[in-house]
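Colleague: Provided below for reference: sequence and predicted model.
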Amino acid sequence: ERGDVADKIDKTKELLGNLDTGRKEDIRQVKAIMPDAVDQMDRGDKGLPTGFGRLDFRLCGLHPGDYVLIAARPSIGKTSLAMSMAAKMVSAGNGVLFVSLEMTALQLVKRLICSQARVNMHSARQGKMVMSDEELNDLMFAGNKMQDWPLYISQSSMLTPAELARQVRTQRRIRKIDCVIVDYIQLMHVPGKNENRQQEITTISRQLKSLAIAEEIPFVVLSQLSRNVEYRQDKRPQLSDLRESGSLEQDADVVMFLYREDYYKKDEKDYELTNIAELIIRKNRQGDTGMIELMFHPEYVSFEELQKGYENWV
């Protein structure tokens, strides 16, 4: 009985949190919106650059209210890709709130320093007894360069959408936040009893989409894929792989899957590692789908573009 009362209290708090999203009713006649629409089409509808030129060309950047989903199987590199994206954004002066539910802030920053310095992550963990003086200097230089980056890391566990909403609103009152990255959605929860985990993910997903719209900034949300992918010959993820995860496919404006052939074939006798990753755009509400090749650097866990040509997209 006491547990039921606690559940009701949690649900009431969650409901109140959802009501307090800062949403403002915005009903306007078409003619009031027309000047902005025409101006955007004239200038080009360029949103916040991710720093990956070919991706930005396809998406026209990230836009206010966008709910962008990046999904993959474990150990493919979701967090590394998200951190690479965040680094490119903040180095261009854009503020990013990185909400980590899986790794500590210290772990993320150490990864980031190694990727910027291009120093082997394993060597860095061993310390100065293993690293050369040049590597130590590179790490120090990278760390100094990053100190003033507008990157803010929230180290959270068992976060609810209402708690995330409070974090985002608080940070936006005191800092310039242009994008929120959440790593990853399956580690969030809603209080109280839920019918099943699929329904809980549906609730979380819809509240994240509502929050992105209310705050008028893009949300990049990472998602884990089920092991159903492993049972197919072609292990490139499909939109159908999200169907067990509630309404993610329906809610997202953009759905991208990260895939690395190396991960699946590394133990085959005659296979040569390529370090090539595929970022597969399966859904794009405002544009084209397709695939972008990235270079994965496992030694310092980061991604960069394999093909150049759109560096001047912005």
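Modeller: Here it is on my side, so go on.
Colleague: all contacts plus neighbour counts: C-alpha atoms, from now on.
Modeller: Noted.
Colleague: What are the boundaries of the helices in the stretch 101-250 of the chain?
Modeller: Secondary structure of the stretch 101-250 of the chain by DSSP state H, counting those that start in this stretch: the helices cover 105-117, 121-126, 133-146, 161-174, 197-215, 248-251.
Colleague: okay, these in CSV with distance to F303 and mean neighbour count next?
Modeller: As requested, those are exported to CSV (distance: least, Cα to Cα, whole Å; neighbours: other Cα atoms under 10 Å):
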stretch, distance to F303, mean neighbour count
helix 105-117, 9, 18
helix 121-126, 14, 15
helix 133-146, 17, 15
helix 161-174, 27, 16
helix 197-215, 26, 20
helix 248-251, 25, 20
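Colleague: burial count for L279?
Modeller: 21 (other Cα atoms under 10 Å).
Colleague: And it, how far from L19?
Modeller: L279 is 36 Å from L19, where distance means Cα to Cα, to the nearest Å.
Colleague: Turn the helices of the stretch 101-250 of the chain into TSV, columns for distance to Q29.
Modeller: Formatted as TSV, these follow (distance: least, Cα to Cα, whole Å):
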stretch	distance to Q29
helix 105-117	45
helix 121-126	55
helix 133-146	45
helix 161-174	28
helix 197-215	19
helix 248-251	26
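Colleague: Confirm that A277 lies within a helix, as I assumed.
Modeller: No. A277 is assigned strand when assessed by DSSP: H, G, I helix; E, B strand; the rest coil, not a helix.
Colleague: Enumerate every residue touching it.
Modeller: Applying Cα atoms under 8 Å, 6 or more residues apart in numbering, we find A277 in contact with 258-261, 293-296.
Colleague: ok, now with 10 Å
Modeller: 76-77, 258-263, 292-297, 303-306 (Cα atoms under 10 Å, 6 or more residues apart in numbering).
Colleague: Nearest to G3, out of the helices of the stretch 101-250 of the chain?
Modeller: helix 197-215 (19.2 Å; Cα to Cα).
Colleague: quick one on the thing from earlier: buried among the contacts of A277? Need that as a selection in PyMOL.
Modeller: The PyMOL command for the buried members of the contacts of A277 (criterion: 16 or more other Cα atoms under 10 Å) is given here:
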select buried, resi 76+77+258+259+260+261+262+292+293+294+295+296+297+303+304+305
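Colleague: Mind checking which of the contacts of A277 land in strands?
Modeller: 258-259, 292-297, 303-305 (DSSP state E).
Colleague: Use this one as the comparison:
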Amino acid sequence: MIDFSMEAEQAVLGSILLDQSQETAARAVERLEPEYWSEAHRPVFEAMCELQREGTSIDIVTLSHRLEERGISGPTGGIDYLGDLVEHVPSAANAGYYMNIIEVTGFRRKALDSLKEQRRLIEEESDPRKVAALFQAAADELGSKVRSDKKLTRIHEVMRDHEDELEARSHSQGITGVPTCGADLNKLTGGRQKGDLIIVAARPSMGKTAFMLNGSVAAANAGFATAIFSLEMPAKKLGERIIANIGLLDSTLLRTGDLGPDDWPKYTAARSKLDKMPIYIDDTAGITIQEIASKVKQLKKIHQDLHVQIDYLQLINSGKKFQSREQEVSYISKTLKQIARDNDCPIECLSQLSRGVEQRQDKRPMMSDLRESGSIEQDADEIDFLYRDDYYNAETEKKDIVEIIVAKGRNTGTGYTEMIYLKNFSRFCDIQRIHY
């Protein structure tokens, strides 16, 4: 077991009491977790944290009074001991050095405790994939505790070279990210932006998967690699749908193999285009969020311009145990957002909607319809709903029209557009409107 450094703890506590500016206290509260401290000094540090957050000056009198209120007595809680701490610290100048000792030793103890717990869980687990997920989950939890060395940056440094970015945007026709499958949607959103989590949700049979695949083809044509994680449909089935899309081939012919003389040239040309596209598919059923993170990281090393698609959110395995399904989905959505940021790529994830949609007269989806939403609405940068009126209304004038409702756009605002959905060809097409 890694021992506590009592001398370092005494030096930091003494420095906090000595520094009338309270800067040392603020740094200590920001850097050090209460669990990093020994049992003798932990109550003292926790009391200091309370005073600092309240904006109360920390000195021997206020601290001893707070310790009395909390029922802390004994040598470390007495006013004489607190006075000795100040006397043994000539200045607060070296407080950062001693904080580092506490932080490093505390973090290492936490890491060892976590490994012990993972070992216990692993000994009870027979599935190697779940074993790997446990390890990754433990690493992610520890990684979240590591504090960034990134410092505050002046705004003029942040905006340096901004003119060049504006110039580049002016030549991109408004598309600043990975292009979508629709021109109007590109205008509305600017494409799928790096670091963003985009949720595409709809009821069954609205065309979610086809919409996703149309996006992967558009991305590939623009030079972006796409990683598709398909948790429901086999990879070969997705490949057939992309071929139908590219070659304008009826997917029924591909399912039956009944291609005529005019169809084979279309198939061959579509296969030739598909073979050159940087589209990668993983159809592992029940894949864990940790496996997704690892595979995205690996592909990012090969393709700097990366686009990730997942079909669909509710089938992802968290690799951890939660008290409720809502908590699990919330953890998955938060992790997806973190993967997008860590790899500087957009993640487009399909999601189910609850059956509540079917109970309303107007069946267009709303935010509250997101199934097991948890924090999906909060974590997502963009939420798109797909709606087909002809699915519910046979007499509608909007035959084969899909409404794309951007219900949330953190950086773009909300909006609405329409596309034609040719179901047999798995293809979404722009609507060519004539203006007089």
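Modeller: Nice, I can see it. In this text the structure is predicted, and so the values were computed from the model without any measurement.
Colleague: so how many other residues sit close to the counterpart of H303 of structure 2 in structure 1?
Modeller: By TM-score structural alignment, H303 of structure 2 lines up with R175 in structure 1. Neighbour count for R175 of structure 1, taken as other Cα under 10 Å: 14.
Colleague: Quickly note the distance from the most centrally placed residue in structure 1 to A212 of structure 1.
Modeller: Centroid-nearest residue in structure 1: V220, 3.7 Å away (criterion: Cα atoms, centre = their mean). Counting by Cα to Cα, the separation of V220 of structure 1 from A212 of structure 1 is 10 Å.
Colleague: and if you look at T203 of structure 1?
Modeller: In terms of Cα to Cα, T203 of structure 1 sits 14 Å off from A212 of structure 1.
Colleague: can you check Q233 of structure 1 too?
Modeller: Taking Cα to Cα, one finds Q233 of structure 1 at 36 Å from A212 of structure 1.
Colleague: Show the subsequent helix or strand relative to the strand or helix carrying H156 of structure 2.
Modeller: Using DSSP states H and E, H156 of structure 2 falls within helix 155-158. Following helix 155-158 of structure 2 in sequence order, the next helix or strand is helix 162-170 (DSSP H and E).
Colleague: so which of the helices of the stretch 101-250 of structure 1 gets nearest S154 of structure 1?
Modeller: helix 105-117 (7.2 Å).
Colleague: As a check, name the ranges of all strands in structure 2.
Modeller: 197-201, 225-230, 279-282, 306-311, 347-351, 382-388, 401-409, 415-422, 427-430.
Colleague: Now check D184 of structure 2 against structure 1: what is it aligned to?
Modeller: By TM-score structural alignment, D184 of structure 2 lines up with R54.
Colleague: Provide a list of residues in contact with L350 of structure 2.
Modeller: Applying Cα under 10 Å, 6+ apart, the residues near L350 of structure 2 are 198-202, 208-209, 211-212, 309-314, 383-385.
Colleague: gap between the alignment partner in structure 1 of it and A277 of structure 1?
Modeller: Mapped onto structure 1 by TM-score structural alignment, L350 of structure 2 lines up with L222. Separation of L222 of structure 1 from A277 of structure 1 (Cα to Cα): 17 Å.
Colleague: So what does D282 of structure 2 match up with in structure 1?
Modeller: Under the pairing rule here (TM-score structural alignment), the equivalent of D282 of structure 2 within structure 1 is S154.
Colleague: how close does G356 of structure 2 sit to A269 of structure 2?
Modeller: From G356 of structure 2 to A269 of structure 2 the distance is 44 Å (Cα to Cα).
Colleague: Please apply the same query to M419 of structure 2.
Modeller: 25 Å.
Colleague: before we move on, back to that, so what's the residue nearest to the centre of structure 1 up against?
Modeller: Counted by Cα under 10 Å, 6+ apart, V220 of structure 1 has contacts 62, 66-70, 82, 98, 179-184, 208, 212, 252, 254.
Colleague: Which residues are in contact with the counterpart of D262 of structure 1 in structure 2?
Modeller: Matched to structure 2 by TM-score structural alignment, D262 of structure 1 sits across from D390. With contacts defined as Cα under 10 Å, 6+ apart, D390 of structure 2 is in contact with 206, 396-402.
Colleague: what's the closest of these to E54 of structure 2?
Modeller: Nearest member of the contacts of D390 of structure 2 to E54 of structure 2, counting by Cα to Cα, is M206, at 52.7 Å.
Colleague: I figured the match of D282 of structure 2 hits L101, correct?
Modeller: Yes. In this structure S154 of structure 1 lies within contact range of L101 using Cα atoms under 10 Å: 8.3 Å.
Colleague: between those two, which one's more packed in?
Modeller: L101 (20 against 16).
Colleague: and the more buried one, what pairs with it in structure 2?
Modeller: So, by TM-score structural alignment, L101 of structure 1 is matched to L231.
Colleague: mind checking how far that match is from D430 of structure 2?
Modeller: Applying Cα to Cα to L231 of structure 2 and D430 of structure 2 gives a distance of 29 Å.
Colleague: who's in contact with A235 of structure 2?
Modeller: Taking Cα under 10 Å, 6+ apart, one finds 228-229, 280-284 in contact with A235 of structure 2.
Colleague: What is the burial count for R285 of structure 1?
Modeller: Neighbour tally, R285 of structure 1, other Cα under 10 Å: 12.
Colleague: actually Q352 of structure 2, not the one I typed
Modeller: Q352 of structure 2: 22 neighbours (other Cα under 10 Å).
Colleague: before we move on, what about the one 4 residues further on?
Modeller: Residue crowding around G356 of structure 2 was assessed by other Cα under 10 Å; the count is 14.
Colleague: Would you confirm that it contacts K363?
Modeller: Yes. Here G356 of structure 2 reaches K363: they are 8.9 Å apart, a contact under Cα under 10 Å.
Colleague: Need the residues touching each of V220 and A212 of structure 1.
Modeller: 66-68, 179-180.
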